[in-house]
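In: Sequence isn't available, so here's the structure alone:
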């Protein structure tokens, strides 16, 4: 049996530290906490269920702004332009699908 396989007892002394090391460790801990917070926020923003919920709420708000007399004139105009553009996009897509179907048939 060699001396390398024998485990030595660990020292009970505290490691040497300086005020600079303590300050760096505190800064590192603060940076880790900030990074964890940023990662949590990004995960919340990228959650598919949360994105779908925000999209539905945005759509409801657009529809409300376009049809409500209580909405600000700028918001009403923007909502009507967005909804009109979406309707035009759907109509164009439908026309392309119908044209492609006629070519094949």
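Out: In hand now; what should we look at? Bear in mind the structure is a predicted one, so any value in this text is a computation, not a measurement.
In: only C-alpha atoms for contact and neighbour calcs from this point on.
Out: Noted.
In: Just the helices from the chain, written as ranges.
Out: 19-46, 48-67, 73-104 (DSSP state H).
In: Tell me which residues touch the residue sitting nearest the centre point of the chain, please.
Out: Nearest to the mean C-alpha position of the chain, by CA atoms, centre = their mean, lies residue 45 at 2.6 Å. By CA atoms under 8 Å, 6 or more residues apart in numbering, residue 45 lies in contact with residue 51.
In: if I look at it, how far off is residue 88?
Out: Here the criterion is CA to CA, to the nearest Å. By it, residue 45 lies 30 Å from residue 88.
In: and if you look at residue 55?
Out: 20 Å.
In: and the comparison structure, right after this:
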């Protein structure tokens, strides 16, 4: 009879651990979902453009400068790739 409270406490702890594990697995499967990843990448891209052109009045000036550098570097890389393809042909 003295072990019954211990057993009940262990069962409650086990149930809580299972619920936590299920939540963790659900979060991981969401994060690894390709559609979720694509949506996150698209949103980051939209935010990068908003930061670069300054349409977000709440944007941090350092975020604006970083966005402009990233977009400038991407544009330069694209220009190099296009010119390499044109030269090949």
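Out: Here it is on my side, so go on. Remember, predicted model here, so these are calculated numbers, not experimental data.
In: Got a TM-score for the two of them?
Out: Remark: TM-score between the superposed chains equals 0.77 [TM-score structural alignment, normalised by the length of structure 2]; 85 aligned residues with a CA RMSD of 2.0 Å.
In: follow-up on the earlier one: over in structure 2, tell me which residue corresponds to the residue nearest to the centre of structure 1.
Out: In structure 2, the residue matched to residue 45 of structure 1 (TM-score structural alignment) is residue 31.
In: before we move on, what about residue 18 of structure 1?
Out: Checking TM-score structural alignment: residue 18 of structure 1 goes with residue 4.
In: Next, count neighbours for its match.
Out: 9 (other CA atoms under 10 Å).
In: for residue 71 of structure 2, same thing?
Out: 16.
In: And it, what's its match in structure 1?
Out: With TM-score structural alignment as the criterion, residue 71 of structure 2 matches residue 83.
In: ok, now which ones touch that match?
Out: So residue 83 of structure 1 contacts 62-63 (CA under 8 Å, 6+ apart).
In: change it to 10 Å
Out: Contact analysis of residue 83 of structure 1 by CA atoms under 10 Å, 6 or more residues apart in numbering lists 59, 62-63, 66, 89.
In: Now rank those residues by neighbours and give me the top one.
Out: Neighbour max across the contacts of residue 83 of structure 1 (other CA under 10 Å) = residue 66, 22 neighbours.
In: Give the equivalent position in structure 2 for that residue.
Out: Checking TM-score structural alignment: residue 66 of structure 1 goes with residue 52.
In: Tell me the spacing between its match and residue 59 of structure 2.
Out: For residue 52 of structure 2 relative to residue 59 of structure 2 (CA to CA), the value is 9 Å.
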